[in-house]
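Undergrad: all I have is the shape, not the residue letters:
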């Protein structure tokens, strides 16, 4: 059981359960895939093309027991399931997973069971969820005759004198206590419903009874499978070790609780619909503040409403304890923002929640699904008194590692840094996700901002590289899905092509921060980068720029134009060409580097058609060869960041696109009042109305692609304007919210793609960037004069680089050699260690 150990990767946390001593890393498992007793669908003709049928949503309990004479120091185990598992040893949670992954690249987790084991008999119970239908973070396998059609589990553990494996000695219970209500609107998060009357109160400890059945070994069934039931087996392939560390977080309790008097409420089979029906009742009384424990007396045919305010956006597992008669129904709806009476906007509120039906004794609910929200609305229906004893959320997020920090003499900038870090924390689950509340999807473009914040603020870079591997799942034509692992990737339909170009920028971040140390990973990712760039070639004009691009060329939620001949997408593509050329050079693939540079040079020459000399910037697009008036902030910034704009023009461009007097905020689907249904309808019909002076005004980038605008300002040496622009993010921080929202004035209040201020303060105010790939040398260019004083520590591959500066001098403590920029523009080289430069 302890042979074939793989070496621990550089920079991994030795304390992480992702790396348990003694867990095998070989591909072949001794354990069998096991499942509940569901009907076999059987293979198709000659074992090919079985009908694509699979089981519905279900939660199953798998149980075994084992005896220990004494508890070993370590009980190494590895485990995975389709779709999700939670493992309990002797009634206590030992782990959960796996991380989201494409079915043919399914991950497994490693655990140490020793801390929960005891001498004598031990009971292991695993709750396995099978979603049945794709959702925002899971997609079903391409099943064969047996595997991939229903819940399956595989586990093996080294007990010292013997091996514990999943096989047909295990028992399984299908209690039927859980079901999943359909997710609504744009949400893809399961809405879980639990009838505790159907679930033994001691289910975590797995007390046996007559309902437990013998588990079934589930083999692969197709020609050539030879009925193999141990991994690797189709459709899951070689199971892969967990690529990131464990999730966790604090248990958070409410800051305010209020209750309304009982009222008659029409029933609704959907828990969120039931709460929403109550909240849409005219002339509702305002809830009255109260505290826990709270006793409710809704009465027959009536319901009582409780609203819980967590004080900020939180994300994790909702928990509550209650004392209630059997059959009491508690419906939950999670909201990001306060409910507005009469409002029912599916675009601006998550349609997520849960339902719990009490068994009448030993009651308490802990969600299996991760949800994000600030306000919890509970609607309690019962014939008798109900006491809610406790409410909490156990957060389940990726932990930030190390002692990176930013502090300054400017409290506003310090608050922006903290908010950016918190926003990325809330959107770092088992992958970088857009938001913790509404979708939790792994959008391929959004996550490049999370990645850059992670690199700048945490010493654990594994999530930054996992983002690249997870999203490396191209369609047959080479472009990436707009969101990976879920119903969007499974559907294989329309994508956002430019999201693939942001992923390529993420690969370039790997090149800049990892260099030769990440050579093998870069070599694995480079073919996908090449296919993305080649996808655009058929859309080039004779001038070498891009025109008439299909699918959803989103770019940003701001009102930019990509129709006709597009300067913006051309520039993003050209940036990718330059970055791919640099990566290819490091990989010593000179032919590929030359290919990319040729296409970049051709685009550079053709790009002149977008230049507007009068305004000193580039327009968004041309129609039928004619320049159109709109000239957005993104168009000018992309020209600089891609290198297509001559350096002599950079200051003129920044003057134009960062002039506060010219900037206007516009979006094709929303505005300061929220999502705009009329605008969305117009956008679907191809109707766009310009309601600004497109000759003189400049459309501001939304928070997402502001990262590109800030890159352009920094490349031009205009850090003061960059820092001035950062202050706009302060508008998100009000009324207890401490995260950055999706868009200017609307959207989710915690959206990872808006977190660029945290990166900018580290890279452009402290000024720490790689001077050469792999951080073999750092460049430190502090923003002297922009703030009176600033200090911080920025991660490099070799440790934290500390910077402090004020009007008296600059001080650097670096683990690597560095080039230091001084106030007059002079650059000096220093070795690693401590450097102090006083200003005279």
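TA: Structure's in. What do you need? Values in this document were obtained by computation on a predicted structure and should not be read as measured data.

Undergrad: C-alpha only now, for contacts and for neighbours.
TA: Will do.

Undergrad: contacts for the one helix or strand residue 424 maps to, please.
TA: Using DSSP states H and E, residue 424 sits within helix 411-426. In this structure, residues lying in contact with helix 411-426 by Cα atoms under 8 Å, 6 or more residues apart in numbering are 314-315, 397-400, 406-408, 435-436, 450, 453-454, 457, 727, 729-730, 738-740, 750-752, 754-758, 761.

Undergrad: what packs against the longest helix along the chain?
TA: For the chain, the helix with the greatest residue count under DSSP state H is helix 567-586. If contacts are counted by 3 or more Cα pairs under 8 Å, 6 or more residues apart in numbering; DSSP states H and E, helix 567-586 sits against helix 497-514, helix 519-535, strand 546-547, helix 590-606, helix 633-641.

Undergrad: and the nearest residue to residue 442 once chain neighbours are set aside, how far is that from residue 372?
TA: Excluding the flanking residues, the one nearest residue 442 by Cα to Cα, 6 or more residues apart in numbering is residue 433, at 4.6 Å. According to Cα to Cα, to the nearest Å, residue 433 stands 12 Å off from residue 372.

Undergrad: and here's the other structure:
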């Protein structure tokens, strides 16, 4: 656990001697000897810790003549820290971030754990309170971040750093959450970008197999009760095998692999149509073809779902063949899926899945994915869209999309990347997450969002948003495993308009160091491989 002091007092009312709150936290003066900040009934203090935190706020009290109470509101934005429950969809969702605590003389306490950057303290017990110190206690995952990336574009470097922090907060000691304020649970579709992102930072970690185990082997339902998440489970297992080379674990999970394959075989009809009537697997209502929230229950959703299933079966077929397992049933299911009359989709995530499944021609896909630049991006599917652009050799455009989309979040005050973001929100010139509520101006957190993340319920630290960093390692640096587990690698630089790029990628053999630099029109590369890793052409 790390102690984090606040960096700024955002706002206050009827509070005196406020400066001592930070001074005392820094000097760790004894509670009896320290000066106190007095916050009168009806007053408040709002502090900014400078960055998103997964943890608690700790408050130390001085001498108080009578028992009182304080209300503490944690917020990923100032607007959230200042909102009443229910206002702009503010709530205690998956974590108790808005609660009242008792105050007694010379006492202290820590709030419950949540994700936040800001905190507001209000006396609510009918008495003034004397506060000695306020600081945050940050829970860490206990891991050392080993993956590094640096390039000639400082904006891209900032984006990488924020993505890395996002992933580091969502990777917990035993599992990987989707968010630290809300969605503090495992969703296996969301886990795919978290898996590839976390590998680039930490290498192979035990959390990967724990997550795969947590959601598997439940009889009578699809993974997470969402059919597409059963497909994502297959993709995640295939990705894990590619990154780790952990053959024994994959062999252990083969019975569940075959169970999922049978589940899909049951619903893909001889004419290629999908029919769930013969399946007894439980699912959440309306999630037959869920892919992403913006496509949910649209006509294009089934197209994207089919592309995803096709890709999942292709990836599964590949690793089963390598393990010497039969694949004929997969080939038959794929053949039936190909009987469907696929129509062109304007949703970028649908097109991107079609590219990964090799079911859309390159010219059509390139045109659709370039249309509107970063417009049409979603946080969840950003990893997939960038990967599709990479496959289409549109790396320079992919880098621009990353710069525009994630850079816009930075401009709105992001220190971690969000559950969702839509470039169209910027048309209203909203205020940032650091701004006090203003009834005459929309706020980027309070007044936007759709589906399950409307308003202040919206998570501003979501692991699924940061899988795109795989592009920096796998395409810009060009480090690609030629054999599972990176026992052999190929390295092909794609600077995408950068003057230089360098980084370190952790593998089970050690860290791979690569630097590419453009000099007089020629890319010069420096490569250092750990013992046991072979460089192939």
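TA: The structure has been received and is ready for your questions. A quick note: this is a predicted structure, and the numbers were derived from the prediction, not measured.

Undergrad: run a quick neighbour tally on the aligned residue in the first structure for residue 470 of the second structure.
TA: If you follow residue 470 of the second structure across to the first structure using TM-score structural alignment, you land on residue 759. Other residues lying near residue 759 of the first structure total 23 when counted by other Cα atoms under 10 Å.

Undergrad: what of residue 496 of the first structure?
TA: By other Cα under 10 Å, 21 other residues sit near residue 496 of the first structure.

Undergrad: same check on the one 4 residues further on?
TA: Neighbour count of residue 500 of the first structure, defined by other Cα under 10 Å: 27.

Undergrad: which residue in the second structure lines up with it?
TA: In the second structure, the residue matched to residue 500 of the first structure (TM-score structural alignment) is residue 230.

Undergrad: surely that match meets residue 259?
TA: No. Applying Cα atoms under 8 Å, one finds residue 230 of the second structure not in contact with residue 259, separated by 10.1 Å.

Undergrad: please flag which of the contacts of helix 411-426 of the first structure sit within strands.
TA: If you go by DSSP state E, the contacts of helix 411-426 of the first structure have 314-315, 406-408 in strands.

Undergrad: which of those residues sits closest to residue 495 of the first structure?
TA: residue 315 (28.1 Å; Cα to Cα).

Undergrad: so who does that closest one touch?
TA: Counting by Cα under 8 Å, 6+ apart, residue 315 of the first structure touches 370-373, 393-397, 426, 436-437.

Undergrad: at 6 Å what do you get?
TA: Neighbouring residues of residue 315 of the first structure by Cα atoms under 6 Å, 6 or more residues apart in numbering: 371-372, 395.

Undergrad: that one maps to what in the second structure?
TA: Matched to the second structure by TM-score structural alignment, residue 315 of the first structure sits across from residue 54.

Undergrad: and for that match, nearest residue in space, chain neighbours not counted?
TA: residue 115 (4.5 Å).

Undergrad: could you do residue 555 of the first structure as well?
TA: Closest residue to residue 555 of the first structure apart from its sequence neighbours, by Cα to Cα, 6+ apart: residue 498 at 6.5 Å.

Undergrad: quick one: neighbours of the one you found, just the number.
TA: Neighbours of residue 498 of the first structure under the rule other Cα under 10 Å: 25.

Undergrad: break down the stretch 701-840 of the first structure into its strands, ranges please.
TA: Taking DSSP state E, counting those that start in this stretch as the criterion, the stretch 701-840 of the first structure carries its strands at 768-770, 778-780, 790-796, 799-806, 809-814, 818-821, 827-830, 833-838.
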